[in-house]
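Participant: sequence and predicted structure below; questions after.
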Amino acid sequence: MSTGHRTKVGPSVEDGIRTLLLLMPRIVARIKRSKIPDELQSFSLAPRHLSLLAYLLFDGPMGVNELAARLEVAPATVSLMVSELSRRGVLDRREDDADRRRTIVSIAEQHHPAVDAWLSKGAEAWRKALQPLTPAQRITVIDALQTYERELSTPESSGTAR
């Protein structure tokens, strides 16, 4: 049961759960309300595209298999997304000069500034949240979010809210 009090070292687990359960819907709502730049509006971009575009923006051009591994989806899924976005002109595809069987994917030059603008607000928010933390604290935050996401994707358990 939550007392609503914090100890000197931080909230109890139950108080932390309460705070995060109330905070997460607000965060998700704000993310969903973030305005897609006018230039990208007509492309019907979905959350799945956001992760793909973020990898290409932050890490540069890469192959479909590498994107699939990073997104933790099948290469066929990434191929479909890449085909869809390249037909719309958001992404460029080219053969790898070293291996002609491999396709290298990148953000189309004309859309790079709009994609960067779209993702920069989230990146800046994370920068402000993570910068004051020590590297160990950053690992804790990232590990906690990854565990939360992983647990949400597991089959329903018999756990109940307290």
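Facilitator: Yep, that arrived. These numbers come from a predicted model, not from an experiment. Numbers count the residues shown, from 1 in each chain.

Participant: when you work out contacts or count neighbours from here on, use the C-alpha atoms and nothing else.
Facilitator: OK.

Participant: ok, which stretches of this structure are helices?
Facilitator: Applying DSSP state H to the chain gives helices spanning 13-33, 38-41, 47-59, 64-71, 75-87, 112-130, 135-152.

Participant: structure two is appended below for comparative analysis:
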Amino acid sequence: MDSEEGEARLSDLFLRLARRTRVTQMQRLGPLGLTPAQARALSVIGHCEKPPRMAELATRLGVVPRAVTPLVDALEEAGCVRRRIDECNRRSTLLELTEEGRTMCLRIRAERTAVVDELFSVLTPAERGTLIALLDKVGGEPR
């Protein structure tokens, strides 16, 4: 396989895996009443040391600020988050997890673990570690 064929194959495989991951997550998260985007937003909020501002959530999700409004609206309607005014900057809104939100974060983590186990069951633990290292090298998020 020449370099061009290898690059095309890599691209095809990556896109196929991304699609399969999304479909599997939708199937697993659907019964929880969440879309993958809502689940990701809730997980990000849950991993913050202190309640994030809406703009911070947008940055962490890699989207424009206006894109988080419908996500937060849906999470608030589901009883998972609540908005509150930032006392340090009254023009900013902070996002707090509710008890339901904390419970949902645990359920999301369990479902994501099941998705990973399902998709990557053909890999040994060492191969998974190598894959994680390679993906971090190519496109990992800054820590």
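Facilitator: Arrived safely, thanks for sending. Source: prediction; values computed, not measured.

Participant: care to give me the TM-score?
Facilitator: Laid over one another, the chains give 0.64 as their TM-score (TM-score structural alignment, normalised by the length of the second structure), with 128 aligned residues with a Cα RMSD of 3.4 Å.

Participant: for the most centrally placed residue in the first structure, which non-adjacent residue is closest in space?
Facilitator: Nearest to the mean C-alpha position of the first structure, by Cα atoms, centre = their mean, lies residue 51 at 4.7 Å. Once flanking residues are discounted, residue 51 of the first structure sits nearest to residue 71: 7.3 Å by Cα to Cα, 6 or more residues apart in numbering.

Participant: for the aligned partner of that neighbour in the second structure, the count of nearby residues, please.
Facilitator: Using TM-score structural alignment as the criterion, residue 71 of the first structure maps onto residue 61 of the second structure. Neighbours of residue 61 of the second structure under the rule other Cα atoms under 10 Å: 16.

Participant: pretty sure residue 61 of the second structure is touching residue 41, no?
Facilitator: Yes: contact criterion Cα atoms under 8 Å: residue 61 of the second structure and residue 41 qualify, at 7.1 Å.

Participant: now residue 37 of the first structure: how far from residue 23 of the first structure?
Facilitator: 26 Å (Cα to Cα, to the nearest Å).

Participant: the more surrounded of those two?
Facilitator: Between residue 37 of the first structure and residue 23, counted using other Cα under 10 Å, residue 37 has the larger neighbour count: 14 against 11.

Participant: how about the contacts made by the more buried one?
Facilitator: 114, 115, 117, 118 (Cα atoms under 8 Å, 6 or more residues apart in numbering).

Participant: do you know how far it is from residue 118 of the first structure?
Facilitator: On the measure of Cα to Cα, residue 37 of the first structure and residue 118 of the first structure end up 6 Å apart.

Participant: how about residue 138 of the first structure?
Facilitator: Per Cα to Cα, residue 138 of the first structure is found 24 Å from residue 118 of the first structure.

Participant: between these two, which is the more surrounded one?
Facilitator: It is residue 118, of residue 138 of the first structure and residue 118, that has more neighbours when counted by other Cα under 10 Å, with 18 against 15.

Participant: the more buried one matches what in the second structure?
Facilitator: Checking TM-score structural alignment: residue 118 of the first structure goes with residue 108.
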